[in-house]
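> fold the following.
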Amino acid sequence: MSVAKDKTAEKEGGLYETVKVIIQALLIAFVIRTFLFQPFNIPSASMVQTLLVGDYLFVSKYAYGYSRYSIPFGIVPIPGRIFASQPKRGDIAVFKLPKDNSTDYIKRVIGLPGDEIQVTGGVLYINGEEVPRERVADYVDVGPNGREFRAPRYRETLPNGVSYEVLDTEENGLFDNTGIYKVPEGHYFMMGDNRDNSTDSRAQAFVGYVPFENFVGRAEVIFFSIREDTPIWQVWNWPWAVRWGRIFDSL
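Predicted structure coming up:
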């Protein structure tokens, strides 16, 4: 065999190996994204201060088992849920908006199937019992325009002991006084931590009760965070724009 043929064969072999490695990497990424962890970013302020606009987080796909919404584009018509594990009160979960079954939402699990949920004077009630909340220091943030934003903040503790902080930015807000919501079987009641800036299960016409089938996964950890006024691709601004203290915060 000539030297030229040897070089051609070597190039073809090298190209084959490169293509094989790329395909294997894509398959591994697909498996991880579909069955283990999926990245999400936070586009709105509905979960402030727990989650900020510009946070990037991993959601565990296996936490609640798998439904057709676990598979990209819903290409596998899984009936109901397999390997199901029920969401716990206080979990931060990603789900498909029941109104269109395609838009990703992230909220906190507040009501379980059969629960009665009500908000009175901004205070949460579960099954007729007031959920304790303790006033803590105001939440303070500085916007892109340099203006300071300050909001009353409370530490809320659910009946199972899960504790987190919520904001109450508006007295007598739209959903500060509600009727009683009776959570249907197989559904969950979701709320944002930024109570006056969250469209959630209290807005029955827009979100309402979330079917278990619509759950995508549970938020686990923030793996990256950058100020909302800085695009992630502007790497030259990272030293000043990245919120270094939030990286690897567990949820």
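> going forward, measure contacts and count neighbours with C-alpha atoms only.
Fine.
> relative to residue 82, how far out is the spatially most central residue of the chain?
Among the residues of the chain, the one closest to the centroid is residue 106, at 3.7 Å (Cα atoms, centre = their mean). Counting by Cα to Cα, to the nearest Å, the gap from residue 106 to residue 82 is 22 Å.
> next one: residue 204
Look at residue 204 and residue 82: by Cα to Cα, they are 28 Å apart.
> re earlier: contacting residues around the residue nearest to the centre of the chain?
92-95, 192 (Cα atoms under 8 Å, 6 or more residues apart in numbering).
> rebuild those as JSON lines, extending it with distance to residue 180 and secondary structure.
Shown next, in JSON lines, are the contacts of residue 106 (distance: Cα to Cα, whole Å; DSSP: H, G, I helix; E, B strand; the rest coil):
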{"residue": "92", "distance to residue 180": "23", "secondary structure": "strand"}
{"residue": "93", "distance to residue 180": "23", "secondary structure": "strand"}
{"residue": "94", "distance to residue 180": "24", "secondary structure": "strand"}
{"residue": "95", "distance to residue 180": "23", "secondary structure": "strand"}
{"residue": "192", "distance to residue 180": "18", "secondary structure": "coil"}
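> which members of the residues you listed are the farthest-apart pair?
Using Cα to Cα, the contacts of residue 106 reach their maximum pairwise distance at 95 and 192, which is 13.0 Å.
> give the other helices and strands that the helix or strand harbouring residue 22 contacts.
Here residue 22, judged by DSSP states H and E, is contained in helix 3-31. Packing partners of helix 3-31 (3 or more Cα pairs under 8 Å, 6 or more residues apart in numbering; DSSP states H and E): none among the helices and strands.
> show me what secondary structure element comes after it.
Using DSSP H and E, the helix or strand that follows helix 3-31 towards the C-terminus is strand 37-41.
> one more to put side by side:
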Amino acid sequence: PSAMPGRIFASQPKRGDVIVFKLPRDGETDYIKRLIGLPGDKIQMIKDRLYINGQMVDRQPLAPFTATGRFNTSEEVPHYRETLPGGVSHEIIQLDGDANPMPYTANTDVYEVPPGEYFFMGDNRDNSSDSRVPPDKGGVGYVPFENLVGRAEVIFFSVDDAPAWEFWRWPWTVRWNRMFHVVR
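You can find the predicted model right below:
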């Protein structure tokens, strides 16, 4: 496949990589998600559990994750270590019941990843507009190889609830604890 201008991949992407890609519906917006499905894979969610090619992905509980919301509210949510086929493990969080803003992502049809395309999911499983959500519903859908930019390595800058260009709000919206952390 041909490479897009600015592409920094030196090798084929691997399942479990956190990847920056151009949103397929506009070709310009940068998105960052975890690569879950490779070309030819069958992906499905059943009762909030991830299945790849008919096999339930291993998931072990961790201590609850404290999620901070608007107005400095906090809430403990389920937190897991998920291990994908091939051994890559990472942490995910899931919201339960009424707290899930996208309940239709908990149980899905089988997604069969087309040749030359990839399937991405967010680690904040129930609050992620990712490949489970079709582009016409504001989601990502499948992502063609040509849209992949590169692997995410370090969080350089992170803000919450404000556009990055509103620099006068940074002291209250910058997530200082996330900056310069290695992406896992």
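> I'd say residue 179 of the second structure and residue 156 touch.
Yes - the criterion here is Cα atoms under 8 Å, and residue 179 of the second structure meets it with residue 156 at 5.4 Å.
> and stretch 157-166 of the first structure, end to end?
Stretch 157-166 of the first structure has an end-to-end distance of 10 Å (Cα to Cα).
> again with stretch 100-120 of the second structure
Span of stretch 100-120 of the second structure from end to end, Cα to Cα: 19 Å.
> now swap in stretch 140-150 of the first structure and tell me
First-to-last distance for stretch 140-150 of the first structure - Cα to Cα - comes to 5 Å.
> and if you look at stretch 117-134 of the second structure?
Using Cα to Cα, the end-to-end distance of stretch 117-134 of the second structure comes to 14 Å.
> what span of the first structure is that stretch aligned with?
Counterpart in the first structure of stretch 117-134 of the second structure, with TM-score structural alignment as the criterion, is residues 187-204.
> may I see the buried residues of the matching stretch?
By neighbour count on 16 or more other Cα atoms under 10 Å, the buried set for stretch 187-204 of the first structure is 187-202.
> the lengthiest strand in the second structure vs the first structure, mean deviation?
Using DSSP state E to define each element, the second structure has its longest strand at strand 30-37. Comparison of strand 30-37 of the second structure with the first structure after fitting gives an average deviation of 0.8 Å (mean Cα distance after the TM-score superposition for the first structure).
> could you check the angle the next helix or strand after that strand makes with strand 30-37?
Towards the C-terminus, the helix or strand next in line after strand 30-37 of the second structure, according to DSSP H and E, is strand 42-46. Per axes from the mean of the first three to the mean of the last three Cα atoms, to 10 degrees, the angle that strand 42-46 of the second structure makes with strand 30-37 is 90 degrees.
> chain center to strand 42-46 of the second structure, what's the gap?
15 Å (Cα atoms, centre = their mean, to the nearest Å).
> with stretch 52-63 of the second structure instead?
16 Å.
> and stretch 171-188 of the first structure, by the same measure?
20 Å.
> what does residue 180 of the second structure correspond to in the first structure?
Looking across to the first structure (by TM-score structural alignment), residue 180 of the second structure lines up with residue 248.
> wait, that match touches residue 222, no?
Yes - using Cα under 8 Å, residue 248 of the first structure is in contact with residue 222, at 5.1 Å.
> looking at the two, which is more packed in?
residue 222 (21 against 15; other Cα atoms under 10 Å).
> list the residues that contact the corresponding residue of the second structure for the more buried one.
Counting by TM-score structural alignment, residue 222 of the first structure lines up with residue 155 in the second structure. Counting by Cα under 8 Å, 6+ apart, residue 155 of the second structure touches 178-183.
> so how far is residue 24 of the second structure from the nearest residue to residue 2 of the second structure once chain neighbours are set aside?
Distance criterion Cα to Cα, 6 or more residues apart in numbering; nearest residue to residue 2 of the second structure, sequence neighbours excluded, is residue 146 at 6.4 Å. Distance, residue 146 of the second structure to residue 24 of the second structure, using Cα to Cα: 10 Å.
> and residue 60 of the second structure, by the same measure?
Separation of residue 60 of the second structure from residue 24 of the second structure (Cα to Cα): 33 Å.
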